[in-house]
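[1] here's a sequence, model it:
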Amino acid sequence: MINAIEIMNKSPLLADVNITLGYRIMDSCSDVSTALRATADFTQWTGCYTRSNTYGPPVMAVIGAYFSEISIAIARQLTLKMIPQISYSSTAVILSDKNRFPAFMRTIPNDEHQIAAMVSLLSTYGWNWVGVVTTDGNYGQSALDHFVSQASEKGICVAFKSILPQSVTNGDVCSAIMQTARTICKNPKVQVIVSFAKPTHMMYLYQELKNQTLGAGQKMETMRRVWLASDNWSFSSHVKGNITLEDIGHIMGFTFKSGDLSSFNDYLSRLEAAGPDYIRNNKFLQEFYMHLNSSTYSGETELVSKAVNRLREHTHAGTILSVEMAVSAIAQAVVLKALWMKEFKFRKNSYKFDSNGDINLGYDVTMWRSDGGNIYVHNVVAEYHPHSNNFTHTDHSSTQQLQDLKQIISKCSNSCVPGQFKKTAEGQHTCCYECINCTANYYSNNTDMDQCLSCDIDTEWSPDGSSSCIPKALLYFSWQDGFAVVLLTFSALGILLALLVSALFLHQRDTPVVKAAGGPLSQVMLFSLVISDISAMLFVGRPNSFQCKARQALFGISFTLCVSCILVKTLQILLAFQVDPEMQEVLRRLYQPYIIVSICVAVQAATCLCWLLLKSPFNYVIRHPTTLLEDCHEGSYLAFGENEGCIYRTEE
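    All right, here's what the predicted structure looks like:
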């Protein structure tokens, strides 16, 4: 804060107009009451500068506080006199309500964006069974409510909610932490815990977890979890106490965007070079000096160096950027409206408070790592972009670190594999379910499906527990079928024999034997046999409309032609052996070979034509549970019977 103010005072923005920013820094001691007394102190004389100049010029703006609970309390006081307040760390959503806090602004995003980032991360890794640890203040309750709301929309269930007293001096805090530790130990399936608590709470919680784990005779590895740390404690390495990071598990923190720290590091270097004389005039460094002096016998110069190094360790880059941005905004502002609505320059970039008084730059995602006993909390592995709600990895190493986390499972129930669906019992969390196999003709093609999908029963089927539908096998009288091969072989032989006999008869057509066999009628009969054998081929292969209509009609007409020729032969024989003159004369008059053949064929053709015109055969599919049988439907079985009857009557 001091460094940022000194930089702005030396900048051309203020130096050219001979304006100097003064400051009065007051420590809230992380306590609301202390912060309220301090706020009342400087607001009492703000606006009554003419009565007394003991305190100097009136306060024009306030930067802070760190914790949301404190910012909410003092914002109510500052709103009465419309004194601008800019926080560099308070993220409670309620502070974005301009009807209640019109004078409040901040250089960071509110918790809705942080919670959205957390929920997105949980969803990405498939962690849908999580615990939440928070405090009972405005910040903790608001964060809990928003997290539960956003998590439920993504199908993430909260296994337990542990609400700790906000003040660590509260007498109930110890029992609350003990109960929280017991809850965590009793929920081994909850491998991911989201925490909005304060650093001190987390330090006590980790210690209690260790005590209960060892007290139960369990190994330390059983307390390992993935901890999603809010900006409240994501860079507070001291929370681990005397417990190793390996025992705690993985800590992923969400921190504010960091920037260039060169100016702050230069400032610390100047402090270190100034030595003990300068530190006596800096109350904040004196606190470090006093703590170090009570635990070491080093010289004053060495104590100053240690105090400065301790500052380097415990000051987060994101906080520094937010503080510097707040100071820069105030330096460029004249009145509240200008501060809120107009853009301001900071490090060659333009920034602007939105309608809620926030500046949303996104978050850095850190993963704590241990190296040689030292904890590195500023290990940035990804960046969260709130406008697109996605993450980008910083480098290949960070990608690998995040990929390793996918091995961790935090679910109430194991995932239902494809072929199953989730069945949740009444009153249970939606994340706790039983996996049931899909029934026949139903399937699920993804994990954790809420219901099975139906197959198209006309063309598909599936057995129990199937992950996909199986096309029904299409069956018909195939050319490769054994019976079809035999049928076609005999048909081919019949055609060949008929053609050979026809050729022989044609060659010997003038001989008495051929003439006695019927002459031209023999050729007609042989032709009809060839057509009948050819029609047999229409019964083989995948049926189509033409085949279904042609095969019965062609066979019926050709076979009728053959039988009518045989009828003529029969009449010829009867005529030859008839001894009764009168009967012989009748038979001789009736014996008109070509007329008889034509009439028989015409009757059969007329029958087939009526059949085809009125209700012709068609191809159709008979659907069985696992197969499709494609066949020809005769259309009208009455017409089919009439067709066959004509052949029978001809034979008679």
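[2] switch to C-alpha atoms for all contacts and neighbour counts from now on
    Noted.
[3] hey, where'd the strands end up in the stretch 301-450 of the chain?
    For the stretch 301-450 of the chain, the strands defined by DSSP state E, counting those that start in this stretch occupy 344-346, 349-351, 363-367, 369-371, 374-376, 380-385, 390-393, 420-423, 434-437, 442-443.
[4] and the fourth one, which residues are buried?
    If you call a residue buried by 16 or more other C-alpha atoms under 10 Å, then strand 369-371 has these buried ones: R369.
[5] likewise the fifth one?
    Burial within strand 374-376, assessed by neighbour count using 16+ other C-alpha under 10 Å, is assigned to I375, Y376.
[6] and it, what does it pack against?
    strand 369-371 (3 or more C-alpha pairs under 8 Å, 6 or more residues apart in numbering; DSSP states H and E).
[7] elements contacting the strand it packs on?
    The elements that strand 369-371 packs onto, with contact taken as 3+ C-alpha pairs under 8 Å, 6+ apart, are strand 374-376.
[8] who touches the strand it packs on?
    With contact meaning C-alpha atoms under 8 Å, 6 or more residues apart in numbering, strand 374-376 is reached by S237, L245, W368, R369, S370.
[9] what of stretch 202-212?
    Contacting residues not belonging to stretch 202-212 are listed as 177-178, 180-182, 185, 220, 223, 238-241, 243, 248 [C-alpha under 8 Å, 6+ apart].
[10] need the buried ones from those residues selected in PyMOL.
    Here is the PyMOL command that selects the buried residues among the contacts of stretch 202-212 (16+ other C-alpha under 10 Å):
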select buried, resi 177+178+180+181+185+220+223+239+240+248
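[11] pick the one among the contacts of stretch 202-212 closest to H633.
    The closest of the contacts of stretch 202-212 to H633 turns out to be C185 (C-alpha to C-alpha; 71.1 Å).
[12] is it true that the closest one touches M220?
    No: using C-alpha atoms under 8 Å, C185 is not in contact with M220, being 11.5 Å away.
[13] now the other sequence, so there's something to compare against:
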Amino acid sequence: MEIQVFFLGLRLALSLFEVNSVVSLNGSLTGLTQRTGPTEAGTDGVSAKTSSVKCNLQGTARLPAFSKDGDYVIGGVFSIHNNMHTVIHNYTTMPESPRCTGSVDAGELRYSRAMIFAIEEINNSTELLPGIRLGYQIHDSCASVTVTVHAGFQLSNGQDPVFHTGANCSRSGMVMGVVGESGSTPSISMSRIIGSFNIPQVSYFATCACLSDKQQYPTFFRTIPSDQFQAEALAKLVKYFGWTWIGAVRSDSDYGNNGMASFLEAAHKEGICVEYSESLYRTNPRRKIKRVADVIRRSTAVVVVAFVAGGDMKVLFEELARDPPPPHQWIGSESWVTDPHLLRFNFCAGAIGFGIQKSVIPGLRDFLLDLSPSEVAASPLLTEFWEDAFNCTLGKSENVCDGTEDIKMLQSPYTETSQLRITNMVYKAVYAIAHAIHNAVCQETNFTTQCDKHSRLESKQVFTELKKVNFSQNGYDVSFDANGDPVAVYELVNWQKTEDGVIELVTVGYYDASLPMGQEFRINRNLSWVEGGTQVPVSVCTESCPPGTRKVLQKGKPICCYDCIPCHEGEISNATDADDCISCPREFWPNAERNVCFPKPVEFLSFDEVLSIILAVFSVGGACLAIITAAVFFCHRTTPIVRANNSELSFLLLFSLTLCFLCSLTFIGTPSDWSCMLRHTAFGITFVLCISCVLGKTIVVLMAFKATLPGNNVMKWFGPPQQRMTVVFFTFIQVLICTVWLVLSPPFPMKNLTTYKEKIILECALGPAIGFWAVLGYIGLLAVFCFVLAVLARKLPDNFNEAKLITFSMLIFCAVWITFIPAYVSSPGKFTVAVEIFAILASSFGLILCIFAPKCFIILFQPEKNTKKHLMNKNQF
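    Below is the predicted model:
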């Protein structure tokens, strides 16, 4: 399988470079032709016992930008140039090796020089790799995949045109590890090449989450966090500030596509909607760049999340600067948001994003600025940088550098060391490989470290040790997880405009993915927003639904676009942007805003209500009236009008009327077990006692008339004892009915939750309706019977004949209770009780006024009629 992987990689390299060469394999070497010495046997030119093997490198070796010999060599690949010379091949001559063009990227040059600084620092250390000298081979990849692959093969092979292998010859040309590349796509290509030979690769700026796949990239490590962490951090940042409607722009590369895919997945989990997602690359035609810029200009999303490489972002900003769009809040990935070259675009002021932590590397600035003329002249790359920086030439006749150039005064990313972010990632990558080599070749003995520089060290050993490194350098911890990733810690940076109108990069907080959920952010400074605002901009498709409403998605639009619908009756939502309303418990009801459930008000006929007070006054007044009437009758008990109207039944009737008036008070107040049982039974018994007395008086009147006929002795059967027995008998039946009702299923207090939705009616449940209607029906039966008898006796020719008064009183009584039935059934809540009290009072007042008022009027105001003579005068009434 390893041989197959090698040939696939080799075929790729040959197709990329179009090198017409014959390549064969010996062990793990590539791009070499194998020749052997004399053999003992065999016809294929390869002996079973080989004394030595000589390999010739085919083609032209690509010289490194910087190199130095050492006991162990570390490779480096940096995009020091951003373009590659393009040649149209005619396939008639050997194609030349790819070469870089364009100006030197001063930032990448600083990274490469930082690698040299780190190696020199290690070589001077007495603790790390003592007695061992590290060398380096640093290549310029031209930001090209093809050149990166070429550099990967060369770092695997070495540069010697003739290479000997044997029992006593080590392969000194193979590097122990590689630092680089900065881009994810070139890093992927290089990892597939050098990973086949177990050469570890430690990138300082390749952040694609795909590189964490150890199945495809087993030897890949990095000192910068994966884009998976950054994508999740960006999604949480957007959610943290309440933005749910955003635009998305990405680089059309492994970095941008994979990073944006991770971000969109995390954003979806956070409930964030994306209005558009556009891609671009720096080499795209201008019409495509313009189309992306127009999408941003026309969008309604205020926030734009850009997962874009610095070079691609520069091209996009330049296009937007031609026709500046409406203000947008830019959210950036670390690739561009910390790029000092982009701070000149003023319309992006207020941008925020994540950056690698700033760091301090003691001695680095002095090393970078310590460039002697001889050192610059000896390096073509440094010569090119020097000539570009100072606009002069070295060793040429035109505009010759005169020696007054001072690099310390140069304003360039090369000399900018106040924002050491990625540079520190390079520094840590070099130290990580050095620690792995140290652990492989050094041993601790008697408090001293012994290192064997003659040890035959394989890159696989370094790869194994690199997975276990864990150290601290300059206060920054370095370690790798199972995927080769470090702990994700970012600075939250903000583009803030100074008083001079210059945008500067300000650290306003931190993000630590290792902290518990919800505590990852720590913001310690005020942020400057788009257009210099101090308030967090709003970027939503629809304004948030307030509590008391719920979201209803708009058809055909993302989930962030919705309408706000008030909760239904009896439901609430107590959170912003609630998806559903919740029903209040049965005994609770929403407030007017429908965001809180309050206990339903409990309603009953209480004594402190105006209606209850009025009814109570009439109840007590009626009872007092009955007592006063009884007092009047008692005081005039010897008068004819009292004696003629059956005074015993009259007093009993007045007593029962007093109880009828007073029993209405049991209907007022909080229903309880005793009050519920008392109110209906007391009402039923007292009214039957009352009607029984009226019925007894009516029967006495009828029988008294019959007794006046000659030979009729019927009155002896309706004397006082019989009258008392009649009252007791009729009353006993009602007592029996009430007793059965109370024993079997008595009335009880209950909360009526159905009549009104918004309040609770506290009332007495009657139990089986048959009990209540039996009590009421028996009263009605006696009243009708009494009414019929009174009608029969209404024309009897006696003065003070009570039959007419009883007839009228029973007419009122029956009318009241016939009217009471529909009113009782249809009255809601506490008004049901009020109707019942009103019926009791109305019928009681009807009885006392119709039966006793005329008699009391005569007794008190017409005493001349209260005589036996007047009573016996049949011509007067």
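[14] hang on, the earlier thing: could you dump the contacts of strand 374-376 of the first structure to CSV with distance to W45 of the first structure?
    Output for those, formatted as CSV (distance: C-alpha to C-alpha, whole Å):
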residue, distance to W45 of the first structure
S237, 40
L245, 49
W368, 46
R369, 49
S370, 50
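[15] secondary structure class for A790 of the second structure?
    Taken by DSSP: H, G, I helix; E, B strand; the rest coil, the conformation at A790 of the second structure corresponds to helix.
[16] residues in contact with it?
    Here A790 of the second structure is in contact with T698, A803, K804, I806, T807 (C-alpha under 8 Å, 6+ apart).
[17] intersection of neighbour lists for C185 and M220 of the first structure?
    T213.
[18] report how many residues lie close to P225 of the second structure.
    Neighbourhood size, P225 of the second structure [other C-alpha atoms under 10 Å]: 22.
[19] brain fart, L474 of the first structure
    15.
[20] ok, it to V486 of the first structure distance?
    Distance, L474 of the first structure to V486 of the first structure, by C-alpha to C-alpha, to the nearest Å: 22 Å.
[21] touching, S90 of the first structure and A75? I think so.
    No: the pair S90 of the first structure and A75 does not pass the contact test of C-alpha under 8 Å, sitting 11.3 Å apart.
[22] what is the nearest of the contacts of stretch 202-212 of the first structure to V59 of the first structure?
    H238 (35.0 Å).
[23] what do we get in the second structure for the closest one?
    Taking TM-score structural alignment, H238 of the first structure has H341 as its aligned residue in the second structure.
[24] and that match, how close does it get to S144 of the second structure?
    21 Å.
[25] what do you get for K716 of the second structure?
    With C-alpha to C-alpha as the criterion, K716 of the second structure and S144 of the second structure are 136 Å apart.
[26] aligned counterpart of L164 of the first structure in the second structure, please.
    Using TM-score structural alignment, L164 of the first structure pairs with L280 in the second structure.
[27] who are the packing partners of the helix or strand where I627 of the second structure lies?
    I627 of the second structure is part of helix 610-635, with elements assigned from DSSP states H and E. The contact analysis (3+ C-alpha pairs under 8 Å, 6+ apart) places helix 610-635 of the second structure against helix 647-663, helix 830-861.
[28] recalculate using a threshold of 10 Å.
    helix 640-644, helix 647-663, helix 830-861 (3 or more C-alpha pairs under 10 Å, 6 or more residues apart in numbering; DSSP states H and E).
[29] so whatever helix or strand comes next after the last one matches what in the first structure?
    Yep, that's helix 830-861 of the second structure we're talking about. Tracing the chain C-terminally past helix 830-861 of the second structure and defining elements by DSSP H and E, one meets helix 868-872 next. Residues of the first structure offer no counterpart to helix 868-872 of the second structure, counting by TM-score structural alignment.
[30] got it, and stretch 252-262 of the second structure?
    Going by TM-score structural alignment: stretch 252-262 of the second structure matches residues 136-146.
[31] and that stretch, how far from the chain's centre?
    27 Å (C-alpha atoms, centre = their mean, to the nearest Å).
[32] and if you look at stretch 690-706 of the second structure?
    83 Å.
[33] which stretches of the stretch 301-450 of the second structure form strands?
    Going by DSSP E, counting those that start in this stretch, the stretch 301-450 of the second structure shows strands at 303-307, 329-332, 352-356, 442-445, 448-451.
[34] aligned against the first structure, show me the partner of G484 of the second structure.
    Looks like G484 of the second structure aligns to G357 there (TM-score structural alignment).
[35] identify the residue nearest its match in space, chain neighbours excluded?
    The shortest distance from G357 of the first structure to any non-neighbouring residue, by C-alpha to C-alpha, 6 or more residues apart in numbering, is to M105 (4.5 Å).
[36] let me know the angle separating the longest helix anywhere in the second structure from helix 830-861.
    If each helix of the second structure is counted by residues according to DSSP state H, the longest one is helix 673-707. For helix 673-707 of the second structure against helix 830-861, the angle by axes from the mean of the first three to the mean of the last three C-alpha atoms, to 10 degrees is 40 degrees.
[37] which parts of helix 673-707 of the second structure are buried?
    In helix 673-707 of the second structure, counting by 16+ other C-alpha under 10 Å, buried: 675-703, 705.
[38] now the match of H238 of the first structure: how far from N157 of the second structure?
    37 Å.
[39] which residue packs closest to R76 of the first structure, ignoring adjacent ones?
    F101 (6.9 Å).
[40] so what does the one you found match up with in the second structure?
    Mapped onto the second structure by TM-score structural alignment, F101 of the first structure lines up with Y217.
[41] in stretch 333-346 of the first structure, what's buried?
    Neighbour count says stretch 333-346 of the first structure has A333, L336, L339, W340, K342, E343, F344 buried, by 16+ other C-alpha under 10 Å.
[42] just the buried residues of stretch 138-146 of the first structure, please?
    N138, Y139, G140, Q141, S142, A143, L144.
[43] after superposition, how close is that stretch to the second structure?
    By mean C-alpha distance after the TM-score superposition for the first structure, the fitted stretch 138-146 of the first structure averages 1.6 Å away from its aligned residues in the second structure.
[44] what do we get in the first structure for W741 of the second structure?
    Using TM-score structural alignment, W741 of the second structure sits opposite W611 in the first structure.
[45] cool, thanks, signing off.
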